[in-house]
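Colleague: Take this sequence and fold it.
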Amino acid sequence: MSNTIQWFPGHMHKARKEIEEVLPKVDVIIEVLDARIPFSSENPLIKTFREKTNKPVVKVLNKRDLADPEMTQLWIEHLEQEQGVKALAITTENVNEVNKIMDLCRKLAPNREEMGKNIRTMIMGIPNVGKSTIINTLAGRTVAVTGNQPAVTRQQQRINLQNGIVLSDTPGILWPKVENPHSGFRLAATGAVKDTAMDYIDVAFFTIEYLIKAYPNLIKARYDLDEDEVPETEIELMEAIGRKRGCLKAGGRVDLHKASEILINELRNGTLGQITMERPEMITQELINVAIEAEQKAEQKAKKKEERRKRYLKNKR
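Modeller: A predicted model of the protein is given here:
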């Protein structure tokens, strides 16, 4: 997998235009995030939409049952530091938790109810964060297609929840380019992008390097690793996991691809335990690094342009 994910199918470009047209008539945005990667599953496009229209937002950290509860609480506090933002963590297994989304929408748009009008909401989220399941739970019936593959929803629809709230569903849209390479790996690890857009081994190496530092006990317990046999490098650790799981090729060599698939699938389905792949303070540093790198690239580009200009002028003489 390259350092940045670029995955912007035609239907996502169309969805972006449709959202921009409808958004001025919306009272509250509902953004569904993956509780394991609250920053990386935020769509910068949605932030752009909000800045243009100054709309309040309910940030829903879905799949909280798969995430580290302590980290989830930290993220809720972090997200709510921004004005006009309310955040809550849910699992779609709990209907009462899902319905709390509507309570927050009412708090953010009290004037609509006072006027006896429906609160107009728009639900957004990147692919595979569970948006369609949330919609079906809120509606009390199947109105949105669900599936484990990203980008199941392809067109916009309006749903009257019959409780004073109208919900506009949107296709799951990724942004044109994921600038933070760490976010790209996290999106791949949690299944937000299709597996064809990633290299399992690269993603597994990134993932295990983080997990052995952040959740060493979970990794040791799951893969039956003794304290004295935990390797120091990610490749040695993946080989140890491969041997434990019998992922062997001819000659006793470890099949790293198979071992990587096991790790990624067990992360996704929660078998490894409750894991959060990023922390607020980590993201702050990563964004600083991305900004520095962008500045350096801009300087290099300007330098090359100036060199070309000088060569051109020299050749003209």
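
Colleague: Could you use CA atoms for every contact and neighbour count after this?
Modeller: OK.

Colleague: Report the contact partners of the residue lying closest to T170 once chain neighbours are set aside.
Modeller: Leaving aside its sequence neighbours, T170 sits nearest to Q156 (CA to CA, 6 or more residues apart in numbering; 4.7 Å). Taking CA atoms under 8 Å, 6 or more residues apart in numbering as the criterion, Q156 is in contact with A15, S168, D169, T170, P171.

Colleague: ok, now with 7 Å
Modeller: Applying CA atoms under 7 Å, 6 or more residues apart in numbering to Q156 gives the contacts S168, D169, T170, P171.

Colleague: can you put those in JSON lines and add secondary structure, distance to H257 and neighbour count?
Modeller: JSON lines is the format used below for the contacts of Q156 (DSSP: H, G, I helix; E, B strand; the rest coil; distance: CA to CA, whole Å; neighbours: other CA atoms under 10 Å):
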{"residue": "S168", "secondary structure": "strand", "distance to H257": "41", "neighbour count": "22"}
{"residue": "D169", "secondary structure": "strand", "distance to H257": "37", "neighbour count": "24"}
{"residue": "T170", "secondary structure": "coil", "distance to H257": "35", "neighbour count": "24"}
{"residue": "P171", "secondary structure": "coil", "distance to H257": "32", "neighbour count": "25"}
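
Colleague: now these in JSON lines, with distance to K297?
Modeller: Shown next, in JSON lines, are those (distance: CA to CA, whole Å):
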{"residue": "S168", "distance to K297": "40"}
{"residue": "D169", "distance to K297": "38"}
{"residue": "T170", "distance to K297": "35"}
{"residue": "P171", "distance to K297": "33"}
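
Colleague: Between all of those residues, which two are separated the most?
Modeller: S168 and P171 (10.2 Å; CA to CA).

Colleague: what's the neighbour count on F8?
Modeller: By other CA atoms under 10 Å, the residues close to F8 number 13.

Colleague: That one contacts V178, correct?
Modeller: No - here F8 does not reach V178: they are 10.6 Å apart, not a contact under CA atoms under 7 Å.

Colleague: picking up where we left off before, any idea how far the residue nearest to T170 is from L211?
Modeller: 38 Å (CA to CA, to the nearest Å).

Colleague: likewise L108?
Modeller: 37 Å.

Colleague: Pick out whichever of these two has more residues nearby.
Modeller: Shown here are L108 and L211; by other CA under 10 Å, L108 has more neighbours (21 against 18).

Colleague: Enumerate every residue touching the more buried one.
Modeller: The neighbourhood of L108, defined by CA under 7 Å, 6+ apart, consists of P56.

Colleague: quick one: it from L187, how far?
Modeller: Distance from L108 to L187, by CA to CA: 30 Å.

Colleague: for K220, same thing?
Modeller: 24 Å.

Colleague: Looking at the two, which is more packed in?
Modeller: Neighbours were counted for K220 and for L187 using other CA under 10 Å; L187 has more, 26 against 16.

Colleague: Please generate a structure for the following sequence too, so the two can be compared:
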Amino acid sequence: MSIQWFPGHMHKAQKEIAEVIPKIDVIIEVLDARIPFSSENPMIASLRQDKPCIKVLNKRDLADPEVTQLWIEHLEKEQGVTAMAVTTSNPDEIHKIMERCRKLVPHREAMGKNVRTMIMGIPNVGKSTIINTLAGRMIAVTGNQPAVTRRQQRINLQNGVVLSDTPGILWPKVENPHSGFRLAATGAVKDTAMEYDEVAFYTVEYLAKQYPERLKERYNLDELPNNDVELMEAIGRSRGCLQAGGRINIYKASEILLHELRSGTLGQLTLELPDMIPAELEAVEIAAALKVEQQIKKKEERRKRYLKNKR
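Modeller: Below you'll find the model as predicted:
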């Protein structure tokens, strides 16, 4: 699944961030704890340069806690990065983000100056809810859909920290097809921009390998079928997604699966592991190199046809 989604406000936000970032002390990047790699924007790494960064794995209550700890350890291997897992249902955890900010740049507080922070993240990772919790009032618009925040705003938290909010930005193209599916499964991409059944097939295949008992328990299955199509049919049958002639409505079954994944009804699940990523990135590089090779070959063939026709 290839996602290309770069609305005008996102392009504008990227330019504005680049202009403001030299005056920022600490970057806060909010990630989805269920997909820490796929929800990590590679553009932010280049924008932040060498500034300290806190990777906040939000929605930890929806993610597998053991895997979340693996991700924290993995992320903190990067120079200048500290990571923490939070849930917006626990305000105390959210306020600890500011404690981390102050510890990262103690010289600002020693000088009696505010710590200047910028909070960033892709759409629908819960960034706006975190901001409202930190501010103690409704400042940022929230919504269970991507691309709610459309403009930057600067918020004085009155606790020695000034927070700059940014619109949720995606990079121009998600090259890793696995990341595309995971972003779609967790709701970072508008439902209108994806094929529900394809995303559900991808998701259920992964869940069958990593969390088979969750699927059995939730959908009353004694054993899991051998392939994704049969498994989706079994889920649809369990949920009464029947059409005329006893056929299974796969689209309806897909809606149910993805809704229950996003809401946490399926339990605490993480859709990617740190040790999965290197092989995926290698596959992306190979595919990109092959595409360039094919383009060169096509160009050469076109040149030969042109020369032949000129004779």
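
Colleague: TM between them?
Modeller: Laid over one another, the chains give 0.98 as their TM-score (TM-score structural alignment, normalised by the length of the second structure), with 311 aligned residues with a CA RMSD of 0.9 Å.

Colleague: To which residue of the first structure is I296 of the second structure aligned?
Modeller: Aligned counterpart of I296 of the second structure in the first structure: A302 (TM-score structural alignment).

Colleague: hmm, I was thinking of L221 of the second structure
Modeller: Matched across to the first structure, L221 of the second structure falls on L225, judged by TM-score structural alignment.

Colleague: Equivalent analysis for N144 of the second structure, please.
Modeller: Matched to the first structure by TM-score structural alignment, N144 of the second structure sits across from N148.

Colleague: Next, count neighbours for Q294 of the second structure.
Modeller: Close neighbours of Q294 of the second structure, defined as other CA under 10 Å, add up to 12.

Colleague: The one 5 residues further on too?
Modeller: Other residues within reach of K299 of the second structure by the criterion other CA under 10 Å amount to 12.

Colleague: Next up, identify which helix or strand it is on.
Modeller: helix 277-310 (DSSP states H and E).

Colleague: Tell me the buried residues in that helix?
Modeller: Neighbour-count burial for helix 277-310 of the second structure, counted by 16 or more other CA atoms under 10 Å, picks out I277, V284.

Colleague: Mean deviation, it versus the first structure?
Modeller: For helix 277-310 of the second structure, the mean deviation from the first structure after alignment is 1.5 Å (mean CA distance after the TM-score superposition for the first structure).

Colleague: Next up, the contacts around the residue nearest the centre of the second structure.
Modeller: Closest to where the C-alpha atoms of the second structure average out (CA atoms, centre = their mean) is S39, at 2.3 Å. Residues near S39 of the second structure by CA under 7 Å, 6+ apart: L31, D32, I122.

Colleague: all strands for the first structure, in order.
Modeller: Listed in chain order, the strands of the first structure (DSSP state E) span 28-34, 57-62, 85-89, 119-125, 157-160, 165-169.

Colleague: for those, which one sits closest to G252 of the first structure?
Modeller: Nearest of the strands of the first structure to G252 of the first structure, taken as CA to CA: strand 28-34 at 38.2 Å.

Colleague: Show me what the closest one is packed up against.
Modeller: If you count contacts as 3 or more CA pairs under 7 Å, 6 or more residues apart in numbering; DSSP states H and E, strand 28-34 of the first structure packs onto strand 57-62, strand 119-125.

Colleague: Quick one: those as JSON lines, columns for mean neighbour count and distance to T92 of the first structure too.
Modeller: Listed next are those as JSON lines, based on neighbours: other CA atoms under 10 Å; distance: least, CA to CA, whole Å:
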{"stretch": "strand 57-62", "mean neighbour count": "25", "distance to T92 of the first structure": "7"}
{"stretch": "strand 119-125", "mean neighbour count": "24", "distance to T92 of the first structure": "15"}
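
Colleague: Rebuild the ones you listed as JSON lines, extending it with distance to P69 of the first structure.
Modeller: Below are those laid out as JSON lines (distance: least, CA to CA, whole Å):
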{"stretch": "strand 57-62", "distance to P69 of the first structure": "11"}
{"stretch": "strand 119-125", "distance to P69 of the first structure": "21"}
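
Colleague: where do the helices sit along the second structure?
Modeller: 8-20, 42-48, 65-75, 91-104, 106-110, 127-135, 177-186, 196-210, 212-218, 228-238, 250-263, 277-310 (DSSP state H).

Colleague: Nearest to T117 of the second structure, out of the ones you listed?
Modeller: helix 91-104 (7.7 Å).

Colleague: Can you list the buried residues in the closest one?
Modeller: Buried residues in helix 91-104 of the second structure (16+ other CA under 10 Å): I94, H95, I97, M98, R100, C101, R102, L104.

Colleague: returning to what we had before: for V56 of the second structure, find the nearest of the helices of the second structure.
Modeller: helix 91-104 (8.0 Å).

Colleague: so the closest one aligns onto which residues of the first structure?
Modeller: Per the alignment by TM-score structural alignment, helix 91-104 of the second structure matches residues 95-108 in the first structure.

Colleague: once aligned to the second structure, how far is the matching stretch on average?
Modeller: Averaged out, stretch 95-108 of the first structure is 1.1 Å away (mean CA distance after the TM-score superposition for the first structure).

Colleague: Give me the aligned partner of I119 of the first structure over in the second structure.
Modeller: In the second structure, I119 of the first structure lands on V115 (TM-score structural alignment).

Colleague: Now do the contacts for that match.
Modeller: Counting by CA under 7 Å, 6+ apart, V115 of the second structure has contacts D25, R102, R108, G160, V161, V162.

Colleague: which among those end up buried?
Modeller: Buried among the contacts of V115 of the second structure by 16+ other CA under 10 Å: D25, R102, R108, V161, V162.

Colleague: Now tabulate the residues you listed in TSV and tack on distance to I277 of the second structure.
Modeller: Output for those, formatted as TSV (distance: CA to CA, whole Å):
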residue	distance to I277 of the second structure
D25	30
R102	32
R108	37
V161	35
V162	35
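
Colleague: So which of these is the closest to S89 of the second structure?
Modeller: Nearest to S89 of the second structure among those, with distances taken as CA to CA, is V161, at 22.0 Å.

Colleague: In contact with that closest one: list those residues for me.
Modeller: Contacts for V161 of the second structure (CA under 7 Å, 6+ apart) come out as N114, V115, R116.

Colleague: can we see that at 8 Å?
Modeller: M98, R102, N114, V115, R116, T117.

Colleague: Widest-spaced pair of those?
Modeller: The most widely separated members of the contacts of V161 of the second structure, counting by CA to CA, are M98 and N114 (11.5 Å).

Colleague: Okay, angle between the helix holding K299 of the second structure and helix 177-186 too, please.
Modeller: Between helix 277-310 of the second structure and helix 177-186, the angle comes out at 120 degrees (axes from the mean of the first three to the mean of the last three CA atoms, to 10 degrees).
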